[in-house]
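*Asks:* Fold the following for me, if possible:
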Amino acid sequence: MTRTIFVNLPVADLKASMAFYAALGFTNNPRFTDDTAACMVWSETINVMLLTHDKWRTFTNRPIPPTSSSEVMLAISCGSRDEVDAMNRAASEHGGTADINPAQDLGFMYNRNLADPDGHVWEAMWMDMDAFPPSE
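*Replies:* Reported below is the predicted structural model:
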């Protein structure tokens, strides 16, 4: 079996979160979706499980952090700078927040950070490996 990651995120409004992630370019996998959870697919090996708060609480007793806090920043690669910019625009147009941190442009790498409606932080990034500085 191919190693796959399922990132599990608690969400306040499952339908709104599904629409948000669809606007960013994720697709829904109905096989793992019901009224309490939705599987949103980024690639063959990267999936995001959106879980209602009640469903989340069946996995852990730890508190759900407020939308103003950050526990992790999830970085996902995009095919171009334009795709990074489009993802950030889509975030702001669909209930999220664009540019929660300053954009970073190192020439060979470009990224912008966004937050989903529940405050989960994502880094949309593009990298040109051919332009990556050699190690010394």
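
*Asks:* Only C-alpha atoms from now on, for both contacts and neighbour counts.
*Replies:* Noted.

*Asks:* Which strands and helices lie in contact with the lengthiest helix in the chain?
*Replies:* Longest helix of the chain, by residue count under DSSP state H: helix 81-93. Using 3 or more C-alpha pairs under 8 Å, 6 or more residues apart in numbering; DSSP states H and E, the elements in contact with helix 81-93 are helix 14-24, strand 97-98, strand 109-115, strand 121-127.

*Asks:* before we go on, could you also do this sequence so I can check it against the first one:
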Amino acid sequence: MNKQFIVNLPVRQLDKSKAFFSALGFSFKAEFTNENAAFMIVVEDCIYAMLTTEPFFQSLTGKPVARATEANEVVLCLSCESREEVDSLIAKAAAAGARIPHPAEDHGFMYDQGFEDIDGHLWNLVWTESQA
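*Replies:* Down below sits the predicted model:
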């Protein structure tokens, strides 16, 4: 079995978060999804996000849940296959209610832009030339 990366993210309203990420084209594994958490496929067989309700997330650590809308916790970076994919995902995120904190940055060999999801988590989408 290949190694997998799973990030756990606290969300305020699980159904709204699932709808938001579904609008971006992500899907969920039903067998690992319930009223407390949803297992989102970011990259099949490789990268996943477990969206968990804030009370359930807190029960995992015993620590208070950081408010991503008030302080940076992490920036999730996802590579894209093209500039067009970056733009497409940004457009879908904006249409689904994301905040777009800055315009796209084009460095020639690298193109990126980010969005803040409905719970305040920061996502950066980046394309780079294969030889860079």
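
*Asks:* Report the aligned residue range of the second structure for the longest helix of the first structure.
*Replies:* Counting by TM-score structural alignment, helix 81-93 of the first structure pairs with residues 83-95 of the second structure.

*Asks:* on average, how far is that stretch from the matching bit in the first structure?
*Replies:* With mean C-alpha distance after the TM-score superposition for the first structure, stretch 83-95 of the second structure departs from the first structure by a mean of 1.1 Å once superposed.

*Asks:* Now that stretch: buried residues?
*Replies:* For stretch 83-95 of the second structure, a neighbour-count test (16 or more other C-alpha atoms under 10 Å) marks 83, 86-87, 89-90, 92-94 as buried.

*Asks:* Serialize these to TSV and add fields for distance to residue 28 of the second structure.
*Replies:* Compiled in TSV, the buried residues of stretch 83-95 of the second structure are given as follows (distance: C-alpha to C-alpha, whole Å):
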residue	distance to residue 28 of the second structure
83	25
86	21
87	23
89	17
90	20
92	18
93	17
94	21
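
*Asks:* Once you drop chain neighbours, what's closest to residue 129 of the first structure?
*Replies:* Excluding its sequence neighbours, the residue lying closest to residue 129 of the first structure (C-alpha to C-alpha, 6 or more residues apart in numbering) is residue 108, at 7.1 Å.

*Asks:* That neighbour and residue 89 of the first structure, how far apart?
*Replies:* Between residue 108 of the first structure and residue 89 of the first structure the distance is 22 Å, computed by C-alpha to C-alpha, to the nearest Å.

*Asks:* Next, work out how far apart the spatially most central residue of the first structure and residue 87 of the first structure are.
*Replies:* For the first structure, residue 122 is the residue whose C-alpha lies nearest the centre (C-alpha atoms, centre = their mean; 4.7 Å). Taking C-alpha to C-alpha as the measure, residue 122 of the first structure falls 10 Å from residue 87 of the first structure.

*Asks:* Having no further points to raise, I will conclude here.
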